[in-house]
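Q: Pasted the sequence and its predicted model underneath.
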Amino acid sequence: MTVATDTPLVDTHFHLYTRDMPITSWAWHHPPEDASAEQFLALMDQHGVGYGVVAAASLYGQYNDYVIRCCRKYPRLRGTAFVRPDTDMYTLERMKADGIVGIRLFFRRVPDPPDLNSPEYKLLLRRVRDLDWHVHTLVSSPALPEVIRAVEEAGVKLVIDHFGKPDERLGVDCPGFKALLAAVERGRTWVKLSAGFRMPSREAARSYAQALLRVSGGERLMWGSDWPFAAFESGVTYGQTIADLHDWVPDAATRRLITADTPMRLYFGA
C-alpha cells in the first residue's frame, strides 16, 4: 500500500454516535461500539487532519442532539442533520449557529423516503437555500437524476456521497452516474470520493474517481473517510482511506484542491 506523504486538511464524511443513543426501528446496522467526538478528534490529530464535517447517521434518524452538541463544543467540526420538512426557520437558524451546515436527505433503506416534489419539502428546500446550506444525500443510482433535478430547481447546493454509488453492474456507464457527471459540470453539485471499501472493487472505485476527475479537474470533489466504517469496523483503517485517496488522485496539487481548498470554502467559509 502506498504511504501517504501528505495528509488531508478536511475529512468531509464521518459519523459520530454513542451506542446508548436511540436507534431507529429500521436501522440497517447496530454499531458494536461508540464513535465519539473525542475518539475521532484524537484520530484526526494522529493523522494530521485539521477539520471535519460530520455526516448525520441514518441509524439515529432525527436524533441530531449529539452531533449538534459536538459541533457546538469543537470549532473544528461542522455537521449535517436530519430534519422534518416542517422544521421552522428559528430552529434551523439556531442549528446553523451551532455548526450545522446542511440537511441530510436519505433515500436508501428508509421506510418513507422524502418526496422532494411535495409542498412540505419544497418549503424545506427554500429554507435550506435561504440559509445558504446544502443538501447532503446518498441515493440509489436509478433515483439520482430526479433528486438532482429537484434540488437544482430549488436553487440549492447538492453534495452527493460515495461517488454517487453507481450501479455495480453498469459502473461509469449507468444513467445515474452520467447524470451526476452532468450535474458536476453545471456547477452546483459536489461529490465525495469516499467509502471506496464499499465499492465492488478497488478498480471500480478508481474508475469512478478517474471519471469524476476528467469532468471536474478536481473542482467540486471532496474526500471523506466514512469513519467508523459501519459494517466494516474491523476491516478498514483510517490510514487506508488516506492511502486510497492517493491511489485515486495521484497529483498532489489536485489532492490539495479536493481535501483543503474546496471543503474549507464550502463548509468553513474560508
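A: Received it, and whenever you're ready, just let me know what you need. Residues are numbered from 1 along each chain as shown.
Q: When you work out contacts or count neighbours from here on, use the C-alpha atoms and nothing else.
A: Fine.
Q: Let me see the ranges of the helices in the stretch 101-250 of the chain.
A: With DSSP state H, counting those that start in this stretch as the criterion, the stretch 101-250 of the chain has helices at 119-130, 144-153, 175-186, 202-216, 238-248.
Q: Would you mind saying which of the ones you listed lies nearest residue 39?
A: Of all the helices of the stretch 101-250 of the chain, helix 238-248 sits nearest to residue 39, with 12.3 Å by CA to CA.
Q: take the one below as the second:
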Amino acid sequence: MQADDPGTAPRAARFRVPPLACDAHCHVFGPAERFPYAPGRRYTPEDRPKEVLAALHRRLGLGRAVIVQASCHGTDNRAMLDALRSAPTRTRGVAMIDDATTEAALRDMQDAGVRGIRFNFIAALGGAPDMGVFHRAADRARKLGWHMVMQLQGDGVTRMAPVIRALGMPVVIDHMGRVDPALGVEGPAFRDLLDLLRDPRIWVKLSGAERMTQAPFTDALPFARALLQAAPERVLWGTDFPHPNLATPVEEQVLLDLVADFAPAEADRQLLLVDNPATLYGFPRKTLPEGEPR
C-alpha cells in the first residue's frame, strides 16, 4: 500500500487540529478515462481523483481544501472544477489558464470557487512560461480579484522578485520557494524570499518539506519557522498530496505533524491552518456546529 493511500493505517496526530483547518495545496489527478492528462505533460501520475483526496482529508481531520491545478492536466481544469463543485463550501481552487481561456470559462471558474491562477517556473516541469502569456493572464486574474501562485526553485526567487513586486496583486510562493536547505537560512534565495514578505501582498506556503529534505524533514524546520515569524498572517500550509514527481513515498500525517514543530503556539497554528486561508480564499469564518463532521 502506498504512503499516499488514505487507507494506510492512521497514525495518531501530535496536536489537535483546529476545526476548519485547511489543506491549502493539494491536487486531484484524473481519473484519466474521464479527465485525460495533457498531451504535452512532463509526467503521468497515477489517478488520484476527488474521492481519494476527500478520504485523506477526513483521516487527517482537515475541513477545507484549496485544490491546485497541476501541470499534468495543463490548462484543462475540468478535474479540479469537478472536485470544487462536489464540495462547494469546503473547497476553493487555483487554475491554470492561457490566452485560449475564454471569458466564459473564467466566469465559470469564479462561480465554482477558483480564486487564483498558477504558473510554474521550474525547469524540470517545463521551465518558465512565455512571459507575455503570464502577464496577460495576471491582468485577467487581477480584474477578478484573484491572486497569482508561482512555483519557483531556489535562485528563481531572486530572478523573479522584481516581477513579483510589480504585479500589483496578491502573490503566493509555493513550497517555501524550494530553496536549497544546504545553504541555510542565510542563503541568498531564502533571504530574498524573506525580503519579499515585507510586501503585504505576498504570501508563502510552508509546504514542500518533503521536496527539500528527507524524512523526518527536520532540515526544513528553520525555514518554516523564519517564514512564519516574518509574516504570521500571510503563511499557508498544504500537504501537496499526492506529491507529484516525488521519488520517495511520504505519509501526510508526518507532514501535518511538522506544524507542531514550526508553529508550536496554538495561536500561530490557528492563523496558519484556519484564519489565513479563510482570508485569502474567502472561506466563511464560522465555527462548526457540535457534532458536525470536519
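A: Received the coordinates, thanks. Just so we're clear, the structure is a prediction, and the values are computed from it rather than from any experiment.
Q: quick revisit: Throw the helices of the stretch 101-250 of the first structure into JSON lines and include mean neighbour count, thanks.
A: Output for those, formatted as JSON lines (neighbours: other CA atoms under 10 Å):
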{"stretch": "helix 119-130", "mean neighbour count": "17"}
{"stretch": "helix 144-153", "mean neighbour count": "18"}
{"stretch": "helix 175-186", "mean neighbour count": "19"}
{"stretch": "helix 202-216", "mean neighbour count": "18"}
{"stretch": "helix 238-248", "mean neighbour count": "19"}
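Q: closest to residue 14 of the first structure out of these?
A: Of all those, the one in closest proximity to residue 14 of the first structure, counting by CA to CA, is helix 238-248 (10.7 Å).
Q: Which positions in the second structure sit opposite that closest one in the alignment?
A: The alignment of helix 238-248 of the first structure onto the second structure (TM-score structural alignment) covers residues 252-262.
Q: Could you pull out the buried residues of stretch 62-69 of the first structure?
A: For stretch 62-69 of the first structure, the neighbour count (16 or more other CA atoms under 10 Å) marks 62, 63, 64, 67, 68 as buried.
Q: what's the closest non-adjacent residue to residue 114 of the second structure?
A: Here the nearest residue to residue 114 of the second structure in space, its sequence neighbours aside, is residue 93; by CA to CA, 6 or more residues apart in numbering that works out to 4.2 Å.
Q: Also residue 133 of the first structure?
A: Closest residue to residue 133 of the first structure in three dimensions, ignoring its sequence neighbours and counting by CA to CA, 6+ apart: residue 102, at 4.7 Å.
Q: What is the equivalent residue in the second structure for that neighbour?
A: Using TM-score structural alignment, the partner of residue 102 of the first structure in the second structure is residue 116.
Q: same check, this time on residue 204 of the first structure
A: When the second structure is aligned by TM-score structural alignment, residue 204 of the first structure is paired with residue 219.
Q: go on, residue 125 of the first structure?
A: Here residue 125 of the first structure is matched to residue 138 in the second structure, going by TM-score structural alignment.
Q: now swap in residue 64 of the first structure and tell me
A: Using TM-score structural alignment, the equivalent of residue 64 of the first structure in the second structure is residue 77.
Q: check contacts around that match.
A: Taking CA atoms under 8 Å, 6 or more residues apart in numbering as the definition of contact, the neighbours of residue 77 of the second structure are 69, 95, 96.
Q: how close does it sit to residue 32 of the second structure?
A: Using CA to CA, to the nearest Å, we find residue 77 of the second structure at a distance of 13 Å from residue 32 of the second structure.
Q: Then residue 189 of the second structure?
A: Taking CA to CA as the measure, residue 189 of the second structure and residue 32 of the second structure are separated by 37 Å.
Q: I'd like the distance from stretch 94-111 of the first structure to the chain centre, please.
A: Centroid separation for stretch 94-111 of the first structure versus its chain: 10 Å, with CA atoms, centre = their mean, to the nearest Å.
Q: again with stretch 44-53 of the second structure
A: With CA atoms, centre = their mean as the basis, the mean position of stretch 44-53 of the second structure lies at 16 Å from the chain mean.
Q: Please name the nearest non-neighbouring residue to the match of residue 125 of the first structure.
A: Counting by CA to CA, 6+ apart, the nearest residue to residue 138 of the second structure once its immediate chain neighbours are dropped is residue 148, at 6.9 Å.
Q: which residue in the first structure lines up with that neighbour?
A: In the first structure, the residue paired with residue 148 of the second structure according to TM-score structural alignment is residue 135.
Q: Distance across stretch 81-92 of the first structure, terminal residue to terminal residue?
A: Across stretch 81-92 of the first structure, the straight-line distance between its terminal residues is 10 Å, by CA to CA.
Q: can you tell me which strand in the second structure is longest?
A: With secondary structure taken from DSSP state E, the second structure has its longest strand at strand 114-120.
Q: can you pull out the strands in the stretch 1-150 of the second structure?
A: Here the stretch 1-150 of the second structure has its strands, by DSSP state E, counting those that start in this stretch, at 22-26, 64-68, 91-95, 114-120, 147-151.
Q: between the ones you listed, which gets nearest to residue 255 of the second structure?
A: Among these, strand 22-26 comes nearest to residue 255 of the second structure, with 11.2 Å by CA to CA.
Q: The closest one aligns to what range in the first structure?
A: Counting by TM-score structural alignment, strand 22-26 of the second structure sits on residues 10-14 of the first structure.
Q: hmm, who's touching the matching stretch?
A: The set of residues external to stretch 10-14 of the first structure that reach it, using CA under 8 Å, 6+ apart, is 49-55, 192, 194, 222-228, 259-260, 263-264.
Q: Determine how far stretch 210-223 of the first structure lies from the middle of the whole chain.
A: Using CA atoms, centre = their mean, we find the averaged C-alpha position of stretch 210-223 of the first structure to lie 15 Å away from the chain's own average C-alpha position.
Q: same question, stretch 218-234 of the first structure
A: Centre to centre, stretch against its chain (CA atoms, centre = their mean), the figure for stretch 218-234 of the first structure is 8 Å.
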